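Student: What follows is a predicted structure for the sequence shown.
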Amino acid sequence: MTLTDDDKKTIEKYALQNAVKYGQAPQIGAVMGRVMGECAHLRPMAKEVGPVIQEILAEVARETPEQWQARLEAIAPELIEELNTKKEPDKGLKALDVEEGQQVVMRFAPNPNGPPTLGSTRGIVVNSEYVKKYGGKFIIRFDDTDPQTKRPMLEAYDWYVDDCKWLGADPDEIVIASDRIPMYYDYARKLIEMGKAYVCFCDGADFKKFKDAKEACPHRDVSPQENLMHWDKMLAGEYEEKSAVLRIKTDITHKDPALRDFGAFRIVKVPHPRPEVDDKYCVWPLLDFEGAIEDHELGMTHIIRGKDLMDSEKRQTYIYNYLGWKYPKTTHWGRVKMHEFGKFSTSLLRKSIEDGEYSGWDDPRLPTLRAMRRRGILPEAIRKFFIEMGVGETDISISMDTLYAENRKLVDPIANRYFFVWDPVEIEITDSEACTVNPSLHPTEDRGCREIEVADKVYICSEDAEKLQVGSKLRLKDLFNLEVTSIEPLQAKHIGDSIESVKKEKMKIIHWAPMDGIPVRVLSPDGEFTGIGEKQVTTELDKIVQFERFGFCRIDSVDSEVVAYYTHK
């Protein structure tokens, strides 16, 4: 099955609408999301749709904003009207339900099995912003009580704290769950003594049969004294993994099987990666139990969690009711899907890095905060992006273009401009003398000029060179005008400096790099670009620059070559 002309026109109109809306050539993720959302019949054809979108986007990128507007008005005027009349959705964070005199306490509780990703960043930003708004307390709690399946990374603890501080979300308190195991044991013992918890020796399949039949397992009604004996044996390491589980008693006939006698502790004899914990414990709390105890102990007043975790709240409520506690006020939010990354898992990313598919956690292709930071995405842009997203139960599907647009507003005024020629080709210039040119560092800000020495040759991009033919006229930006006299070898003669001639003869203006430039390597989500840049770029270490006709980049190192991380257009 192939795409029809109508399908291609649909793709074109949404591509043009995106270009008109944001004033720049669109990214494939944004257009793909809109097309697939509107055209159900194309969803099974993703492999065929992707290349067609790429072709259409390439055509759009070659045109000007004026041409985008004119073309969209011609083929889909209703989309122009949609841009003009579409009501802006409510943005920002809604007020919390705060009792008079109450100090707001909120937490961000990651499993440190890898660094923060864009997915977890929402929790950092929103919880810390609410705490700032109400003058409360922000806690980072590391839920690291799974030393086996989601094994923590030692480096990740510091990464989370560092990234939180970078985001302006400095924690008021840091809690590590694996330091507090004895406290969980004490509460478990109390629940056993109350007859609200029991040690179950059923294997998983057998317990499921009982649970599905709404029947108690044989161990459910054993006396608290006998359960305490089994509990002590669990703690002493006398039982093997999976042979015993401590369960919380609930309503075994509850209509929701997920709420029937859920597990609270299991036996895991894998040492914990933290040396201060190591093999000290072999009985570990499951997340629902650990989180319930901690939210009470830390005085949590408000919790924001994914709507997919509503069952967790219902399970934890049993513990709160048994212990006479009041459950924190809870808000649920939907999932956020970034078009460019799709569904990702920290565990799978970790394996891919270990297998050498990525260079590390800051590889520019990854959705980690470490990658965003290295690429030059500013914390202010990330905070605004997630705050304006707000808190709601609706799942959100969004493009990175929205984040890039926020970042562009911040970096455009501060980023100096430079020439970088990727995949360079030499062009020899005749009828011209060596000279020095001084393009401005910024088109609107008064920050001085660069100094570039020009001899009888310069570099231009191969994609520009391929379009030239004998007689072609062009202008080297901020330099002079040329007429091509030979293709092999590529040569051109100097035909003047007048910018008026450029307008009159509709010459294409291209960027260039001097022969004495410095090698530049740009690492981006789309691959690696190598070429030549201005030597003055070496003064911009750790800063964001704009390579003209290429995009914004953060200069990462300036040794024998410049290594830059691509930010965005």
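Tutor: Yep, it's here.
Student: all contacts plus neighbour counts: C-alpha atoms, from now on.
Tutor: Will do.
Student: Next, the buried residues of the helix or strand that contains residue 155.
Tutor: In this structure, residue 155 is located in helix 154-166 according to DSSP states H and E. Applying a neighbour-count criterion of 16 or more other C-alpha atoms under 10 Å, one finds 156-157, 159-161, 163-164 buried in helix 154-166.
Student: now the helices for the stretch 401-550 of the chain?
Tutor: 462-465, 499-505 (DSSP state H, counting those that start in this stretch).
Student: which parts of the longest one are buried?
Tutor: Residues residue 502 are the ones in helix 499-505 that count as buried (16+ other C-alpha under 10 Å).
Student: Which residues does that helix contact?
Tutor: Contacts with helix 499-505, where a contact means C-alpha atoms under 8 Å, 6 or more residues apart in numbering, come from 474-475, 481, 507-508.
Student: Drop anything exposed from those residues.
Tutor: Neighbour-count burial (16+ other C-alpha under 10 Å) applied to those gives 474-475, 481, 507.
Student: Would you check which pair of these lies furthest apart?
Tutor: The most widely separated members of the buried ones among the contacts of helix 499-505, counting by C-alpha to C-alpha, are 481 and 507 (8.6 Å).
Student: who touches both of those two?
Tutor: 473-475.
Student: sorry, back to before: beyond the helix holding residue 155, next helix or strand please.
Tutor: Next along from helix 154-166, by DSSP H and E: strand 173-176.
Student: What helices and strands are in contact with that next one?
Tutor: If contacts are counted by 3 or more C-alpha pairs under 8 Å, 6 or more residues apart in numbering; DSSP states H and E, strand 173-176 sits against strand 137-142.
Student: Please compare the first structure with the one that follows:
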Amino acid sequence: MNIREVVLKYVVINASKYGRADFKAVMGKVMSEVPELRSKAKEVVDIVQEVIKEFDSLPEEKKLELFEQYKEEKKERKKEIALPPLQSAEKGRVVMRFAPNPNGPPTLGSARGMIVNGEYARMYDGRLILRFDDTDPRTKRPMVEAYEWYLEDFEWLGYEPDETLYASKRIPIYYDYIKKLIEMEKAYACFCSREEFKKHRDSGTECPHRGLPAEDTMDVWEKMLAGEYREGEVVIRIKTDMQHKDPAIRDWVAFRIIYEEHPLTGDEYFVYPTLDFESAIEDHLNGITHIIRGKDLIDSERRQKYIYRYFGWEYPMTKHWGRVKIHEFGKLSTSSIKKAIEEGKFTGWDDPKLPTLRALKRRGFSPEAIKKFFISLGVSENDVSVSMKNLYAENRKIIDETANRYFFVENPVLIEIKGLEFDGEVDVPLSPKGGVRKLKGESRVYISSSDFNRFGDGEIFRLKDFCNVRVVSKEELIFEFADFELKNVKKGKNIIQWVPESQAVDCEVLGLERNYTGKAEINAVNDVGKVVQFERFAFCRIESFDGKLLAVFTHP
């Protein structure tokens, strides 16, 4: 074993994260990997100090080579998180489906279904079908824009459906199948009001229309299609078992009348299938082999199996998973978000405070982080309660290595440093991968009000990567130059970010609880559209610059 090689590895890995290797951190990693070195601690201390010094003296090109070398090694050591195998799945024969109601854009909840179904189709060299279950033009009225948003977000997440279907455009197919069931006397026209049928359902007794001959039900069906009935006057029900132990399974509604214009098909149809009927037919026609749905939809499977039994079809394999609750968002539903947007509580579907993929994309989240987050949750029936901090951690692993660093000071205070005799630029690290950015080392600089308020008269603080400043009189705004030596100031909170007055631009960060205003260094303008780290503040995505820099909060 070559001790110096082990030390170099951890020096490089640590420096890639923090700009410069920390002695204690490197020692801890080395001792953890090679415990037998504990008896030679003094010797290891000398080697670590030497290697850190040697690494610091290397040219930037060589450092970048080492960063790349050990980044690959680090990746290889990571355990790949994968989904559990699908029951009875065969390579090349798996067909998965994701079937949203497009009454709004995809949310984090949608992303789970998109990712898991997409991953299984990829794992088994199968097919993925995106089907819009949009046959309710009123209660969950589709949004025209949402259809395209789903396609865009699928692509953003890294999946491409093999086929995209619109249930609202396939209504005649469902008409054909309900006519067959009517002819088989497995479906009938019911004129009971909701209240009347509820009494039959709860008592387990048949409604008086259940025994209608097929030709009579067919006549009613034709009149429904001709528009001769009012809404709610008649529905078509599937015969099941009126003695079934679960009342929700008893003679459920397959078709109802809704006189409402549909966003895609206009007023072409007004007799619409329920989700259970449409989905049952489509899953068969599309050759779906496996369905992953919430355990709260177990009744849907039980209802649909009656249709499969009547037609002699084989029902797909099903997997029921538990709910995922994300603490920070509570029970925000698509309909409640839409209402809040209309009331002005949110600026739109991409408001940073929302759990939509459009909002997360705007905040600068990596689709790979979202993918890993949901795959790690698995597909068990247990309900899962997690925090966005888990997603933040996944995203941080990805962006921390590439995000450029800049200074941002909230609620800025302009101070003047007396006695500073420096006329030039300061080299400040740009990112963990290397590189520098230039800041003017001038006497008038902005610092944040929170830092300004922390330091008392006589205290010394350091402008990061520049100089040390002594507070002479905070009340009179008198500050003086102390020295340039890093060792003469305490680390941690005493090293603060700053922005030269001549290189400062107004900046606003759109946050989750509130927005933040202040000054940012002009260099950040170069990264419009990218995620950066405002040091000691947060990761943010630079959204635009029009004299004022606008950024969106990503996460701490």
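Tutor: Alright, I've got the coordinates. No experiment lies behind these values; they were computed from the predicted model shown.
Student: follow-up on the earlier one: list just the nearest of the buried residues of helix 154-166 of structure 1 to residue 114 of structure 1.
Tutor: Of the buried residues of helix 154-166 of structure 1, the one sitting nearest to residue 114 of structure 1 (C-alpha to C-alpha) turns out to be residue 156, at 5.5 Å.
Student: Alignment lookup: that closest one to structure 2.
Tutor: Matched to structure 2 by TM-score structural alignment, residue 156 of structure 1 sits across from residue 146.
Student: swap in residue 195 of structure 1?
Tutor: Under TM-score structural alignment, residue 195 of structure 1 pairs with residue 185 in structure 2.
Student: what's the neighbour count on that match?
Tutor: A total of 19 residues lie near residue 185 of structure 2 under the criterion other C-alpha atoms under 10 Å.
Student: distance of the closest residue to it other than its chain neighbours from residue 186 of structure 2?
Tutor: The shortest distance from residue 185 of structure 2 to any non-neighbouring residue, by C-alpha to C-alpha, 6 or more residues apart in numbering, is to residue 214 (5.5 Å). Between residue 214 of structure 2 and residue 186 of structure 2 the distance is 9 Å, computed by C-alpha to C-alpha, to the nearest Å.
Student: Check residue 169 of structure 2 too.
Tutor: For residue 169 of structure 2, the distance to residue 186 of structure 2 equals 25 Å [C-alpha to C-alpha].
Student: Which one's more surrounded, those two?
Tutor: A direct count of neighbours by other C-alpha under 10 Å for residue 169 of structure 2 and residue 186 places residue 186 higher, at 20 against 15.
Student: Not counting its neighbours along the chain, what's nearest that one?
Tutor: Nearest one to residue 186 of structure 2, counting by C-alpha to C-alpha, 6+ apart, is residue 239 at 5.3 Å.
Student: To which residue of structure 1 is the one you found aligned?
Tutor: Taking TM-score structural alignment, the alignment pairs residue 239 of structure 2 with residue 249 from structure 1.
Student: Can you report how many residues lie near that match?
Tutor: Number of residues near residue 249 of structure 1 (other C-alpha under 10 Å) recorded here: 22.
Student: Tell me where the stretch 151-300 of structure 1 has helices.
Tutor: 154-166, 181-193, 204-212, 224-235, 287-297.
Student: got CSV for those, with distance to residue 467 of structure 1 too?
Tutor: Shown next, in CSV, are these (distance: least, C-alpha to C-alpha, whole Å):
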stretch, distance to residue 467 of structure 1
helix 154-166, 45
helix 181-193, 68
helix 204-212, 67
helix 224-235, 75
helix 287-297, 61
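Student: Looking at the ones you listed, spot the one closest to residue 101 of structure 1.
Tutor: Here helix 287-297 is closest among the helices of the stretch 151-300 of structure 1 (C-alpha to C-alpha), at 18.7 Å.
Student: what stretch of structure 2 does that closest one fall on?
Tutor: Using TM-score structural alignment, helix 287-297 of structure 1 corresponds to residues 275-285 of structure 2.
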